[in-house]
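Peer 1: The following block contains a protein sequence and its predicted model.
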Amino acid sequence: MEAAVDPTVAPSGTGCAECEADGGWWVHLRRCAACGHIGCCDDSLARHASAHWRDTGHPIIRSFEPGEDWFWNYDANEYYDGPELAAPECHPEDQPVPGPRGRVPQNWMTQLRQRGD
């Protein structure tokens, strides 16, 4: 499983790469432990972190939220005991959740409830 984690790779940015590209928004952020890709969590509308896993086969993510240091293994569907990763460990603490500032719709909670899981 060590090939699934590269502790030397920096995160791809401070927000979800795909949401940033298309003007979207996210609830929480996750960091790929193999390549540093930042994607939005499965509570977000777009679920880019798990899409990244399905597209690349990179199964290990780490929370990219301030104060959280847990890892998740998508393949095993369980927590993973991972190493310290290259800085930064989280998005900027002044970045709101959900985020990013200025793009989260006022009815964001309604949108999440209506997504039809």
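Peer 2: Done, it's in.

Peer 1: make it CA atoms for all contacts and neighbour counts henceforth
Peer 2: Noted.

Peer 1: I'd like to know how far the most centrally placed residue in the chain sits from residue 107.
Peer 2: With the centre of the chain defined as its mean C-alpha position, the nearest residue by C-alpha atoms, centre = their mean is residue 30, 1.9 Å away. Going from residue 30 to residue 107 by C-alpha to C-alpha, to the nearest Å gives 23 Å.

Peer 1: ok, structure two:
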Amino acid sequence: MTDAVNPTIPPSGTGCVECTEVNGWWVHLRRCTACGHIGCCDDSLARHASAHWREEGHPIIRSFEPGEDWFWNYDTNEYYDGPELAPPECHPLDQTAPGPSERVPKDWMMQLQRRGD
């Protein structure tokens, strides 16, 4: 499992890589512990963090939300006891969740409900 966690790799940015490329928004952010990729959580419309796991095979993520320090292993579907990672530990404190605030639609909760899971 040592390939799944590289504590020296910094996060790829302050927001979901793929959502940022298309001017999208997210509910919460997750950080890949293997490569630092920041993706949106499975409560977000696009679910880029778990898509990254499926595409790259990097199973362990850490929350990228302020005040949260939990890790998750997609392969085992269990929490993981991970090490301290390279800073920063979370997105900027002034960044909203959902965020970023200027891109979150007024009907964001309705959009999530219509997703149909």
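Peer 2: All right, it came through fine. Everything numeric here is computed off the predicted structure, so don't read it as measured data.

Peer 1: just to revisit the earlier point, that's a strand at the residue nearest to the centre of the first structure, yeah?
Peer 2: Yes. Secondary structure assignment places residue 30 of the first structure in a strand (DSSP: H, G, I helix; E, B strand; the rest coil).

Peer 1: For the first structure, which segments are assigned as helices?
Peer 2: 17-22, 48-56, 108-113 (DSSP state H).

Peer 1: among those, which is the most enclosed?
Peer 2: By mean neighbour count, with neighbours taken as mean count of other C-alpha atoms under 10 Å, helix 48-56 ranks first of those at a mean of 17.

Peer 1: That one corresponds to what range in the second structure?
Peer 2: Mapped onto the second structure using TM-score structural alignment, helix 48-56 of the first structure spans residues 48-56.

Peer 1: ok, average deviation of the matching stretch from the first structure?
Peer 2: Average distance between stretch 48-56 of the second structure and its aligned residues in the first structure, after superposition and using mean C-alpha distance after the TM-score superposition for the first structure, equals 0.1 Å.

Peer 1: mind checking how far that stretch is from the chain centre?
Peer 2: Computed by C-alpha atoms, centre = their mean, to the nearest Å, the separation of stretch 48-56 of the second structure from the middle of its chain amounts to 10 Å.
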